[in-house]
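[1] Please find the sequence and the predicted model below.
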Amino acid sequence: MTDLASGAGHQRPYSDVEYVFEPHDHSLPDIRAYIRDVWDRRAFMVANAKAEAKSPYAGTVLGEAWQVLDPLFQAMIYMFLFTAIRGKGGSGYFLMVVSGVFLFNFTMVGLGRGGRAIQRSKGLVLNSTFPLATLPLSLLYGGFLELLPTLGVYAVLHLLFGGAIGAGLFTLPLLFILQVAITIGLMLIFATLTVYVRDMSNLLDYILRILMFITPVIYPAAQLQQLPGILNAVLHLNPLFTLFTSYQTVFSGGTPQATDIVQSMMWAMILPVLGFRFFVSRERGFALRLQ
């Protein structure tokens, strides 16, 4: 068999060599251009976030009120169960659980929805060309929109139940920025893994539950730190542990320890860089994996 060569009409035999073209998984694009491209699509991310935040409650009687009621009911259930089991309770414990659940719910939304963002948008990924980081980032912004009304509800509850107010309150903006940074890093890692490891999408819910129980959300941080041996070591590998320890300190009227904040800042600097690099370096292989 022959093949027509381009140009003078010469002929050459077909080769038996089979060429397979695959994207280079570990190459990085121009980072500045990529970030600028993401920023240029901020209108899309905002619109997508608003639609995603409203979609779970479409057609329900209470509508968007569920954004507040759902985490509030979760907190009340946890409080009832642990009060009945541990025989302890009171307004202080209630406020600790409610604040922890409300804030952790933001990270759960980011990791749960954002971690599956590429898989869930298969059609868009296969048929469009744009920076795919916009998909998980827009879902995280949707989680932020859901968090806002819950913070208002918590502020009212904190005052009604006589929660302590101290100077540590001024550290809340910093703590939340650290939480956003840590969540972005973990979210981009999971968003990549769910494409390359199909079972990860099913495992993600279990990972989030484990993460919740090894984070000071429904337990006091001091109680978790009393766990023996390897369990205690696992706690210190959890990037959210010292952050939520600081949250508990603030909402109980104290000031977070400098060591806890420094450790959280280290996670907040390392994870976004690792997550972004891991995601972007493999982004061009997503379409191939999703086919």
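    Now that the structure is in, tell me what you want to look at.
[2] C-alpha only now, for contacts and for neighbours.
    Fine.
[3] Please look at Leu175 and Thr245 and confirm they touch.
    No - between Leu175 and Thr245 there is no contact under Cα atoms under 8 Å: 10.6 Å.
[4] Next one for the comparison:
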Amino acid sequence: MSQVLDTPPPTSSRATTPAPPDADPADLAALAARHGLTVSGARPSLPQYIRQLWARRHFIAAFATAKLTAQYSQAKLGQVWQVMTPLLNAAVYYLIFGVLLQTRNGVPDYVPFLVTGVFIWTFTQSSILAGTRAISGNLGLVRALHFPRASLPISFCLQQLQQLLFSMSALIVILLAFGVPPAASWVLAIPALILQFTFNAGVSMVLARLGARTPDLAQLMPFVLRTWMYASGVMFSIDHVLRSHAGLPGWVGTLLQANPAAVYIDLMRFALIDSFHASQLPPHVWALAAGWALLAGVGGFIYFWKAEETYGRG
């Protein structure tokens, strides 16, 4: 563990003479520099922060795996709930939206279409919810050990990615059971998931910083995410809705198609379901997916890093 996490160096037992209250700050800075003293908890430079984060990659992976293993440790079915939870959600959505609201009309392979949407949306939803509490919910760890705080939201996103990959086995069984054959396009799921993970991690870091200052944000996020889900085409085809309601303003269709959650969901549907064609994707979809990942990933990381020295204080 000493190779992964740093603890603050022990302070010297040598007595020091306190500086007078009216001492010149420049003289104090020179005195500190002469004795090799630095500000405790000061934010490192961005390149140094990235190096520190990379040095703790094994801790990030181990922490994510441990959290995933402990998540259902008290349940009798244990890790089976990793698959059962999204499947039960999909069953509820099928009953309400597919059967009662008839959103399955005009959508080929609706069950694989729906289950894929639920699984991919759950990845984003769970990552963001966990990221919102990454700092505020782990104050003991943050205050006890010195490590790059970005390790926490990233590890929570990695935990959700591991859970999604575990659940993909059930998704593949559903695809095969409903007559969706394996295809070379399934390989496209790999870059789609990488881009989605980058996007999720970036948004999680933004909300981790906001949640560290405003813990009540964690109570608001479920409502925000539920609204986002209804606009992301999880239970319905955005392309089918736009074609069926030609009178909608153009900006509505643009917002629905450019919605990052919808972009990643549709990319996975295109990769896995042969009846989901390229014509149903928004224009330049891969560039759009990469743009969202770059904006959220890089922007979120820098935004989180700028407040590094404030986490765990107050």
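    On my side now, so go ahead. Note that this is a predicted model, so its numbers are computed, not measured.
[5] could you pull out the helices for the second structure?
    Under the criterion DSSP state H, helices of the second structure are mapped to 25-34, 46-55, 57-71, 81-93, 110-132, 139-144, 151-177, 189-213, 217-230, 238-244, 250-258, 260-272, 285-305.
[6] Aligned counterpart of Ile182 of the first structure in the second structure, please.
    Aligned by TM-score structural alignment, Ile182 of the first structure pairs with Phe199 of the second structure.
[7] ok, now how distant is the residue most central in space within the second structure from Val115 of the second structure?
    Centrality entry for the second structure: nearest residue to the mean C-alpha point is Asn200, 2.9 Å, by Cα atoms, centre = their mean. Going from Asn200 of the second structure to Val115 of the second structure by Cα to Cα, to the nearest Å gives 20 Å.
[8] Same check on Thr69 of the second structure?
    Distance from Thr69 of the second structure to Val115 of the second structure, by Cα to Cα: 24 Å.
[9] More neighbours: which of those two?
    Between Thr69 of the second structure and Val115, counting by other Cα atoms under 10 Å, Val115 is the more crowded of the two (26 against 14).
[10] In contact with the aligned partner of that one in the first structure, which residues?
    In the first structure, Val115 of the second structure lines up with Val98, judged by TM-score structural alignment. By Cα atoms under 8 Å, 6 or more residues apart in numbering, the residues touching Val98 of the first structure are Pro71, Leu72, Ala75, Met76, Tyr154.
[11] And Ala75 of the first structure, by the same measure?
    Phe94, Val97, Val98, Val101.
[12] That one -> the second structure?
    Using TM-score structural alignment, Ala75 of the first structure pairs with Ala90 in the second structure.
[13] Ok, Ala191 of the first structure next?
    In the second structure, Ala191 of the first structure lands on Ala208 (TM-score structural alignment).
[14] what's the distance between its match and Leu175 of the second structure?
    The value you get for Ala208 of the second structure to Leu175 of the second structure, if Cα to Cα is used, is 36 Å.
[15] Of these two, give the one with the bigger neighbour count.
    A count of neighbours by other Cα under 10 Å puts Ala208 above the other of Ala208 of the second structure and Leu175, at 32 against 20.
[16] Next, count neighbours for the closest residue to that one other than its chain neighbours.
    The spatially closest residue to Ala208 of the second structure, leaving aside those adjacent along the chain, is Thr132, at 4.5 Å (Cα to Cα, 6 or more residues apart in numbering). For Thr132 of the second structure, the count of nearby residues is 29 (other Cα under 10 Å).
[17] Same question for Gln291 of the first structure.
    8.
[18] go on, Asn105 of the first structure?
    For Asn105 of the first structure, using other Cα under 10 Å, the count is 19.
[19] nearest spatial neighbour of it, skipping sequence neighbours?
    Closest to Asn105 of the first structure by Cα to Cα, 6+ apart is Pro71, at 7.3 Å.
[20] List the contacts of that neighbour.
    Residues in contact with Pro71 of the first structure (Cα under 8 Å, 6+ apart) are Val98, Val101, Phe102, Asn105, Thr150.
[21] With Val203 of the second structure instead?
    Ile128, Ala296, Gly297, Gly300.
[22] aligned partner of the third one in the first structure?
    Residue-level alignment of Gly297 of the second structure against the first structure, with TM-score structural alignment as criterion, gives Pro272.
[23] got a list of what its match touches?
    Here Pro272 of the first structure is in contact with Ala181, Ile182, Ile184, Gly185, Leu186 (Cα under 8 Å, 6+ apart).
[24] who's in contact with stretch 246-256 of the first structure?
    Contacts for stretch 246-256 of the first structure (Cα under 8 Å, 6+ apart): 92, 95-96, 99-100, 163-169, 171-172, 175, 216, 220-221, 245, 257, 260-261.
[25] Buried subset of those residues as a ChimeraX selection?
    A single ChimeraX command selects the buried members of those (16 or more other Cα atoms under 10 Å):
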select :95,96,99,100,163,168,169,175,216,220,221,245,261
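[26] which one is Glu52 of the first structure nearest to, not counting chain neighbours?
    Using Cα to Cα, 6+ apart, the closest residue to Glu52 of the first structure is Gly142 (6.5 Å).
[27] if I look at that neighbour, how far off is Gly185 of the first structure?
    In terms of Cα to Cα, Gly142 of the first structure sits 17 Å off from Gly185 of the first structure.
[28] now Pro56 of the first structure
    Distance from Pro56 of the first structure to Gly185 of the first structure, by Cα to Cα: 25 Å.
[29] Next: Phe244 of the first structure.
    Look at Phe244 of the first structure and Gly185 of the first structure: by Cα to Cα, they are 17 Å apart.
[30] could the contacts of Pro71 of the first structure go into a markdown table alongside distance to Arg284 of the first structure?
    Converted to a markdown table, the contacts of Pro71 of the first structure look like this (distance: Cα to Cα, whole Å):
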| residue | distance to Arg284 of the first structure |
| --- | --- |
| Val98 | 41 |
| Val101 | 36 |
| Phe102 | 35 |
| Asn105 | 31 |
| Thr150 | 38 |
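[31] residue contacts, the residue nearest to the centre of the second structure?
    Thr124, Ser127, Ile128, Cys157, Ala296, Gly297.
[32] Residue in the first structure paired with the fourth one?
    Meaning Cys157 of the second structure. Checking TM-score structural alignment: Cys157 of the second structure goes with Leu140.
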